[in-house]
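> Predicted structure and sequence below. I'll ask about it afterward.
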Amino acid sequence: MASAKDRILDSFEDILIKEGERAATMDAVAAAAGVSKGGLLYHFPSKEAMVEGLCQRLEALTEDDAMKIGAAPEGAARYYVRTSHYVDSPLDRAIVAVARLVQQGHPAAAKAFSRTQDLWLAALEEALGSRPLAQAVKLMGDGLYYSATFFSGNAQPADVTEDEMEALLEQVDALVARN
């Protein structure tokens, strides 16, 4: 079972994703996490402390993903583009929750979000040996992620078929080979 601290962060993240920052009150988070307000305050004495905790979570997950980029047997560019889908993973959830906080002007969230972007770009640049190539690959992946996280009027995620992904990855391979 997850620790109380993790349950609190999970609940905070969930409320941010589903209902937005205004709904993520201390009382709402405590209730969703199944802890008393005192229990929440023991781990996070303020809402800003929860924001910091969520930002730390995002940074840890991003650091792990950046290591995977550099070690990916299929190559860094393929890995980054292929994994640029919203699949409701812990990393995806942290990204969306922190993005909600960025939209509301939380400086710690903006810093964490910027660090996430920097870590991915640095991992790609190191693996690919070229900053412009790393930027191009990152922008492809970011575009896929953006498309996958925003829904059409029918509330269906914009998805890329397996055939479309393979065709895109062939283009990524060609771009990497040219460098």
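Yep, that arrived. Numbering: from 1, shown residues only.

> From here on, just use CA atoms for contacts and neighbour counts.
Fine.

> How about the contacts made by the residue nearest to residue 148 when sequence neighbours are not counted?
Nearest-residue entry for residue 148: residue 158, 5.0 Å, with adjacent residues in sequence omitted and distances by Cα to Cα, 6 or more residues apart in numbering. Neighbouring residues of residue 158 by Cα atoms under 8 Å, 6 or more residues apart in numbering: 147-152.

> Which of those residues sits closest to residue 136?
residue 147 (16.6 Å; Cα to Cα).

> quick one: the residue nearest the centre of the chain from residue 64, how far?
Taking Cα atoms, centre = their mean, the centroid of the chain lies closest to residue 95, which sits 2.8 Å from it. Residue 95 sits 14 Å away from residue 64, going by Cα to Cα, to the nearest Å.

> Below is an additional structure, to be compared with the one above:
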Amino acid sequence: MGRPRSINRDKVLDIAERIVREEGATALTFDAVAKAAGVTKGGLQYCFGSKDDLVAAMAERWVEGFDAEVARHTPPDATLSQRARGYVTASACIDEATQTKLAGMLVSLLQSPRHLDQARRWYADWLKRLEPGSETERRARAAFFAAEGAFFLRSLGLVEMDQDKWDGVFDDILSLL
């Protein structure tokens, strides 16, 4: 008897992200992911549990990567302003394809109270780190909100912004710091 084939979670998450990016969040089904990954729907369910858990795994992987990118741009003993600069710099590096994928994931995630609470906790944690006490700290908090606003406006297709405009917006946001 042969060894059971295992599912490569990262490969499946890459495929799920591609489906969201190319076809939209509504196209993300276990059937579509299983077919594209060349695995059974049962194997996918065994690996992830539910579609909700698959979306959560996608979001968790992105958050971990984003937090690592922020850390890469932030000194270990960072001031509040330096933490905000690291966040804004990491946000500026997100390309349009990634933004589209993230917007689809967020729409799916925020339909679930469990995931909505998780997103709220993540933002609450960031906002605690950016608690203003001085003018510099208020500017850091404003830069955080400006970066998030730009991200969501572009990601949700509410404003059209090519890469040059995107870079200019983030240069302006960084000038707050």
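Sure, I can see it. No experiment lies behind these values; they were computed from the predicted model shown.

> Quick check: the residue nearest to the centre of structure 1 is in a helix.
Yes: judged by DSSP: H, G, I helix; E, B strand; the rest coil, residue 95 of structure 1 forms part of a helix.

> Is it correct that it is in contact with residue 58?
Yes: taking Cα atoms under 8 Å as the definition, residue 95 of structure 1 is a contact partner of residue 58 at 6.7 Å.

> aligned partner of residue 46 of structure 2 in structure 1?
Taking TM-score structural alignment, the alignment pairs residue 46 of structure 2 with residue 42 from structure 1.

> neighbours around its match, how many?
When neighbours are counted by other Cα atoms under 10 Å, residue 42 of structure 1 registers 11.

> Identify the residues contacting it.
Per Cα under 8 Å, 6+ apart, neighbours of residue 42 of structure 1: none.

> what's the spacing between it and residue 99 of structure 1?
From residue 42 of structure 1 to residue 99 of structure 1 the distance is 26 Å (Cα to Cα).

> Please report the distance of residue 141 of structure 2 from residue 117 of structure 2.
Counting by Cα to Cα - residue 141 of structure 2 and residue 117 of structure 2 are separated by 22 Å.

> now swap in residue 62 of structure 2 and tell me
17 Å.

> do residue 82 of structure 2 as well
27 Å.

> How about the aligned residue in structure 1 for residue 90 of structure 2: what's its closest non-neighbour residue?
Correspondence of residue 90 of structure 2 to structure 1, assessed by TM-score structural alignment: residue 83. Closest residue to residue 83 of structure 1 apart from its sequence neighbours, by Cα to Cα, 6+ apart: residue 141 at 7.8 Å.

> mind checking which helix or strand that neighbour is in?
helix 131-149 (DSSP states H and E).

> mean offset of that helix relative to structure 2 (after superposition)
Taken over the aligned residues, the distance from helix 131-149 of structure 1 to structure 2 averages 2.5 Å (mean Cα distance after the TM-score superposition for structure 1).

> I would like the residues contacting the helix or strand following that helix, please.
Where DSSP H and E defines the elements, the next helix or strand beyond helix 131-149 of structure 1 is helix 162-178. Identification of contacts with helix 162-178 of structure 1 by Cα under 8 Å, 6+ apart yields 77-78, 81-82, 128, 133, 137.

> who wins for most neighbours among those residues?
Going by other Cα under 10 Å, residue 77 tops those with 27 neighbours.

> same for whichever helix or strand that residue is part of, what does it pack against?
Using DSSP H and E, residue 77 of structure 1 sits in helix 76-82. Where contact means 3 or more Cα pairs under 8 Å, 6 or more residues apart in numbering; DSSP states H and E, helix 76-82 of structure 1 is packed against helix 47-71, helix 107-128, helix 131-149, helix 162-178.

> now the angle between helix 107-128 and the last one, please.
What separates the directions of helix 162-178 of structure 1 and helix 107-128 is an angle of 70 degrees, with axes from the mean of the first three to the mean of the last three Cα atoms, to 10 degrees.

> just the angle between helix 162-178 of structure 1 and helix 131-149, please?
170 degrees.

> Was I right to think residue 80 of structure 1 contacts residue 69?
Yes: with contact defined as Cα under 8 Å, residue 80 of structure 1 counts as touching residue 69 (6.5 Å).

> Can you tell me what residue 117 of structure 1 aligns to in structure 2?
Aligned partner of residue 117 of structure 1 by TM-score structural alignment: residue 123.

> An error on my part: the question was meant for residue 17 of structure 1.
Per TM-score structural alignment, residue 17 of structure 1 is aligned with residue 21.

> is it true that its match touches residue 101?
Yes: counting by Cα under 8 Å, residue 21 of structure 2 touches residue 101, with 4.5 Å between them.

> what's the mean distance for stretch 12-19 of structure 1 versus structure 2?
Per aligned residue, stretch 12-19 of structure 1 averages 2.8 Å (mean Cα distance after the TM-score superposition for structure 1).

> Done for today, thanks.
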